[in-house]
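K.L.:
with the input below, show me the fold.
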Amino acid sequence: MSEGAMEQALGSEALGVLVDILEKPLRLIRDSSSGGFSAQRHVDLILESDQHLFLVECKSSASVRSIEAGIEQLKRERSYVSYKPALPVIAVPFMGEVGKQLCRSASVSWIDLAGNAHLRGPQLHIRIEGRPNRHRKPGRPSNVFAPKSARVTRRLLLEPTRAFRQRELAQETGLGEGFVSRIVRQLETEGLLSREQGAIRVKNPGLLLDAWREAYSFSHHHIVRGHIPARSPQILLSSLADSLRERSILYAATGPASAWLHAKFAGFRVVTIFLKDIALLSASSLLNFRPEERGSNVWMIVPDDLGVFDGAVDLEGIRCASAVQTYLDLLAMPERAQEAADELRQKRLSWSLHG
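P.N.:
Next up, the predicted model:
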């Protein structure tokens, strides 16, 4: 099915979703798409209530490029002559965090076919979130943020203002030039990178980080939870780091413990730590580590790709994953992890808050 045909089919379904959302609070909804407005319209749907006019642009995906194109189209329609406030709306199969951020920055409302929505205008504020994606495609999608592929994004975000040559990316990530070329090309297609005189730059570091966050799966790592007797989490972290260093085992703290060192945010209860290979450990001799799920105060994590160690830094004598990696891992963890992630982004990833 062509993209145009997909968007036409999406429009039909989006009409039903929008009517369902708006019919009760606004009481009266009319489809004006084929009425007197049609000669001038350049959007996919036009709906009216007693108080509002909704200009709806349908997109077959929520990629950066697709959402940006929809926003540009809606901007051209804002001069639409009407005696009612005209609300621009993007409709997609499922809206992710990146799309939400783009719409929020452009003051554009959105809906998706799962029934999630953020519609805001004069005397109107409707927010529906948490409904699952009903349009997930079967099979394993091509993913530029798969564990090995994500080395490219990680390297770009470790130096978000730098212009890279593809050969440099290949050398610094340990990946083949052909593999890197495919990843870069796909990131360009998705509107996340730009190319200037042969050099690659991140267009909007915050969007790239959020796109990666959406695709990142902490559970794909091999995680062994357990307990080590200690007087405090800080002493445990220091002792564990010393023991691993003495054994010449590659490690990096992540999660709340790493955020505590990076951004001095609150404390932490669980020490989460990447290890190159758990087989290198003698669990019985490593500070009396005892595997157990309940009451665990240590998570030993064998990563799904060694790229997690890229950008690791020494903080107060403890090797920590980069702020970028720590941020991603925090979002899948308990305690006050979300607050720690927000603080880390403010203090150490402030470049991701602009653009």
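K.L.:
make it CA atoms for all contacts and neighbour counts henceforth
P.N.:
Fine.
K.L.:
just the element for residue 111, please.
P.N.:
Residue 111 is located in strand 109-112, with elements delineated by DSSP states H and E.
K.L.:
and that strand, what does it pack onto?
P.N.:
helix 3-26, strand 86-92, helix 97-105, strand 117-121 (3 or more CA pairs under 8 Å, 6 or more residues apart in numbering; DSSP states H and E).
K.L.:
list the buried ones in that strand?
P.N.:
109-112 (16 or more other CA atoms under 10 Å).
K.L.:
ok so, going back, any idea which of the helices and strands packed on strand 109-112 gets closest to residue 200?
P.N.:
Taking CA to CA, helix 97-105 is the member of the helices and strands packed on strand 109-112 nearest to residue 200, at 20.9 Å.
K.L.:
mind giving me the packing neighbours of the closest one?
P.N.:
helix 64-77, strand 109-112, helix 205-215.
K.L.:
can you tell me which of these is packed in deepest?
P.N.:
Counting by mean count of other CA atoms under 10 Å, strand 109-112 has the highest mean neighbour count of these, with a mean of 26.
K.L.:
hmm, who's touching that strand?
P.N.:
By CA atoms under 8 Å, 6 or more residues apart in numbering, the residues outside strand 109-112 that reach it are 14, 17-18, 87-95, 100, 103, 117-120.
K.L.:
quick one: buried ones out of the residues you listed?
P.N.:
For the contacts of strand 109-112, buried by 16+ other CA under 10 Å: 14, 17-18, 87-95, 100, 103, 117-120.
K.L.:
helix or strand for residue 154, which one?
P.N.:
Per DSSP H and E, residue 154 falls inside helix 150-158.
K.L.:
try residue 201
P.N.:
Applying DSSP H and E, one finds residue 201 within strand 199-202.
K.L.:
what residues of stretch 186-203 count as buried?
P.N.:
Buried residues in stretch 186-203 (16+ other CA under 10 Å): 186-188, 191-194, 200-203.
K.L.:
same check on stretch 305-320?
P.N.:
Neighbour counts over stretch 305-320 (16+ other CA under 10 Å) mark 305, 307-313, 318-320 as buried.
K.L.:
to check against the first, give me the structure of this:
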Amino acid sequence: MKEVELQLAGALRQQLEKIPSIEIRSIVAEAELKTNRSMPVQRPDVLAQLCVHDREVTLICEVKELAYPRQIRQAIDTLSVYMARSENRANHENMVGLVAASWLSPESREICAQAGMGWIDLAGNCRIAFDGVFIERETAERPKPAARNYRAVFSPKAGQVLRTLLRDPARAWKVTELAETSDVSLGHVSNVRSALRDREWGIVDNEGLHLTAPDALLDAWRDSYEQVRGKRTSWYSVLHGRQWEEALREELRGPQIEGHAMLGGLSAAQWLAPYMRGNTTTLYADTSVMPQLIDVLKLKPTKSGANVEIIEPDDPAILKERVEIAGAPPVSSPVLTYLDLSRLDDRGREAADHLREKLLKWH
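P.N.:
As a prediction, this is how the structure comes out:
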């Protein structure tokens, strides 16, 4: 934290130096304040003493290394308590609270705005307002460590837990049963539970963990989604139309293939929530059944003119979450299908929105 505090103190100075009317008396990080024994032990993480139009102004910053909504509210509470302390009441009107972090998401910035607090981060986002001074800047840039932390909740293992939760968002889950149903370790479930609470997408009560903002969770997952990792190959099949559909239906439901292959992407959406047809059939398949699929579906590898794409996922857990529809081949789950469609072109994203409206609408 000491290094982050010093970096944010420097970032604050850079922003304030842009305003000619501000005289900067001092900007000090808590790490430096603690070395001065004449000062109180409990101090802001970053303290800036300014003079603006002959008026003394104090900026107090609470730094959070993790800056999810839950931590942001804690920072705001800390700032409010500090500003209300008896020794600070006389100067309360001259004090401005700021939440500071390596990176603040738009949701976190909105929480600060609603609480009447400013903010600053190392990516360049800031909002500092006092005495006719107004500095506001937004950037799409994210520091790499912050971006990694932000995406961690959507890792493949975490995704198994999230898809389980999204199948029935209103249900409360105990850690043990959620781990068993999702086929992950207790540690993974605990990490996901903490991440959901930090981001205010879920709560934990006496009944267990349940989602409180499934739509916000799905929005964030869509925006951070990376395609399923695995080997991707292109094929051409001479089978077409009804003959192709019957071969898919019969083969993917057959005793040797069942549970090891399913339709994905637009091919799955065609059965889940029909909107548009793709020119290519997308299949998720376990490596072990590839020889049989190639034989029965009459597939030939090709670099151009492919009408079949097969993805052999590194983590075959998604195959266990397939959906069975009467009269159809097995297909990928609605959540996975939605995420896959969201990575396509405009028409694909329209198909994603249609599927979400039909199958992923919660109240």
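K.L.:
how about the buried residues of strand 109-112 of the first structure in JSON lines, adding distance to residue 60 of the first structure?
P.N.:
Listed next are those as JSON lines, based on distance: CA to CA, whole Å:
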{"residue": "109", "distance to residue 60 of the first structure": "17"}
{"residue": "110", "distance to residue 60 of the first structure": "13"}
{"residue": "111", "distance to residue 60 of the first structure": "13"}
{"residue": "112", "distance to residue 60 of the first structure": "11"}
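K.L.:
which among the residues you listed gets closest to residue 50 of the first structure?
P.N.:
Using CA to CA, these come closest to residue 50 of the first structure at residue 109, 18.4 Å.
K.L.:
what's the strand holding residue 201 of the first structure aligned against in the second structure?
P.N.:
Mapped onto the second structure using TM-score structural alignment, strand 199-202 of the first structure spans residues 208-211.
K.L.:
residue contacts, residue 15 of the first structure?
P.N.:
Residue 15 of the first structure makes contact with residue 45, according to CA under 8 Å, 6+ apart.
K.L.:
repeat that for 7 Å
P.N.:
By CA atoms under 7 Å, 6 or more residues apart in numbering, no residues touch residue 15 of the first structure.
K.L.:
before we move on, back to that, okay, the angle between the helix holding residue 154 of the first structure and helix 205-215?
P.N.:
Angle, helix 150-158 of the first structure to helix 205-215, by axes from the mean of the first three to the mean of the last three CA atoms, to 10 degrees: 150 degrees.
K.L.:
same for helix 150-158 of the first structure, what does it pack against?
P.N.:
Helix 150-158 of the first structure makes packing contacts with helix 166-173 when contacts are defined by 3 or more CA pairs under 7 Å, 6 or more residues apart in numbering; DSSP states H and E.
K.L.:
mean per-residue distance, the helix it packs on versus the second structure.
P.N.:
On superposition with the second structure, the mean distance recorded for helix 166-173 of the first structure (mean CA distance after the TM-score superposition for the first structure) is 3.1 Å.
K.L.:
against which helices or strands is that helix packed?
P.N.:
If you count contacts as 3+ CA pairs under 7 Å, 6+ apart, helix 166-173 of the first structure packs onto helix 150-158, helix 177-189.
K.L.:
show me what the longest one is in contact with.
P.N.:
Where contact means CA under 7 Å, 6+ apart, the residues beyond helix 177-189 of the first structure that reach it are 144, 149, 166-167, 170, 193-194.
K.L.:
over to stretch 212-226 of the first structure?
P.N.:
Applying CA under 7 Å, 6+ apart, the contact partners of stretch 212-226 of the first structure are 97, 145, 289-293, 296-304, 328-329, 332.
K.L.:
isn't residue 135 of the first structure right up against residue 93?
P.N.:
Yes: if you go by CA atoms under 7 Å, residue 135 of the first structure and residue 93 touch, sitting 6.3 Å apart.
K.L.:
list the residues that contact residue 174 of the second structure.
P.N.:
208-209.
K.L.:
an error on my part: the question was meant for residue 228 of the first structure.
P.N.:
Residue 228 of the first structure neighbours (CA under 7 Å, 6+ apart): 287-290, 297.
K.L.:
now with 8 Å?
P.N.:
Counted by CA under 8 Å, 6+ apart, residue 228 of the first structure has contacts 236, 287-290, 297-298.
K.L.:
by neighbours, which of these wins?
P.N.:
residue 298 (26 neighbours; other CA atoms under 10 Å).
K.L.:
please report the distance of it from residue 235 of the first structure.
P.N.:
Here residue 298 of the first structure is placed at a distance of 12 Å from residue 235 of the first structure (CA to CA, to the nearest Å).
K.L.:
so what sits against both of the two?
P.N.:
Common contact partners of residue 298 of the first structure and residue 235 (CA under 8 Å, 6+ apart): none.
K.L.:
residue in the second structure matching residue 319 of the first structure?
P.N.:
By TM-score structural alignment, residue 319 of the first structure lines up with residue 330.
K.L.:
got a list of what that match touches?
P.N.:
Counting by CA under 8 Å, 6+ apart, residue 330 of the second structure has contacts 249, 252-253, 261-263, 322-324.
K.L.:
now with 7 Å?
P.N.:
252, 262-263, 322-324.
K.L.:
which of these does the first structure keep?
P.N.:
Of the contacts of residue 330 of the second structure, the ones still in contact in the first structure (both residues aligned by TM-score structural alignment, their matches' CA atoms under 7 Å) are 262-263, 322-324.
K.L.:
of all these, which two lie farthest apart?
P.N.:
Within these, 263 and 324 form the most distant pair, 10.8 Å apart (CA to CA).
K.L.:
anything in contact with each of the two?
P.N.:
With CA under 7 Å, 6+ apart as the test, residue 263 of the second structure and residue 324 both reach 330-331.
K.L.:
residue 46 of the second structure and residue 70 of the second structure, how far apart?
P.N.:
From residue 46 of the second structure across to residue 70 of the second structure, the span is 21 Å (CA to CA).
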